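K.L.:
Could you look at this predicted model? Sequence included:
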Amino acid sequence: MKKDNRSVIQTLTFIFQFGISMLVPIFLCSILGVWLGNLTGINWLMIPFFFMGALAGFTNIYKTVRKLYRQEEKKENHVKKD
């Protein structure tokens, strides 16, 4: 596989992973909010749970990106310079 194709595939994989990391917490927290809202009779309870899911998704993405940048910095620091 060419180097250009490999970088495109890596980029698409990262985009897909970030989308999953953002959408899953939003979906799960929204469903939990709807369920708790129906259980307690407070229908607007889904709204704060939606924002909690968005915050959780953003936190997941932030941690992943921070880890990737740290790995890249380690690779750059260990490269021999002429």
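P.N.:
The structure has been received and is ready for your questions.
K.L.:
contacts, neighbours, all on C-alpha from now
P.N.:
OK.
K.L.:
Could you name the helices and strands sitting against the lengthiest helix in the chain?
P.N.:
Longest helix of the chain, by residue count under DSSP state H: helix 3-40. For helix 3-40, the packing partners by 3 or more C-alpha pairs under 8 Å, 6 or more residues apart in numbering; DSSP states H and E come out as helix 46-77.
K.L.:
ok, structure two:
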Amino acid sequence: MKREDKKIWRAIMMISQIGITMMTPIFLSAFIGYQLDKWLNTQYWFIIFIVLGVCAAFRSVYIITKNFYLRDLKEEEAQQKYFDDLKKQRETCSDDNERYKD
């Protein structure tokens, strides 16, 4: 499998994981809030639990995407270091060549 294909599949998995991670706490907290309102004969637990569910969902998505992009950032930093080293070597070689010309 090509590297580009792996990145595409990894992105698709990330998108589906984000969707599931967003929906699960929201629906679960909505269900709990609805059941509490029904049981206690009130109307505010649903709203409270929806807000908590949304907060939990965004926190989970933040953690997942942070870890996902951390790997990409490390790869990017390694590539940048490699190119910086090549640039330094090229500059060193060009300086040496100029010395020998004179």
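P.N.:
That came through, no problem. The shown structure was predicted, so the numbers you read here are calculated from the model rather than taken from an experiment.
K.L.:
burial count for P48 of structure 1?
P.N.:
13 (other C-alpha atoms under 10 Å).
K.L.:
Same check on A57 of structure 2?
P.N.:
20.
K.L.:
Which residues are in contact with it?
P.N.:
By C-alpha atoms under 8 Å, 6 or more residues apart in numbering, the contact set of A57 of structure 2 is T21, M22, M23, T24, P25, I26.
K.L.:
go with 10 Å
P.N.:
When contacts are counted by C-alpha atoms under 10 Å, 6 or more residues apart in numbering, A57 of structure 2 touches I18, G19, I20, T21, M22, M23, T24, P25, I26, V51.
K.L.:
The longest helix of structure 1: which residues count as buried?
P.N.:
In terms of neighbour count (16 or more other C-alpha atoms under 10 Å), helix 3-40 of structure 1 has its buried residues at F18, S21, M22, P25, I26, C29, S30, L32, G33, V34, L36, G37.
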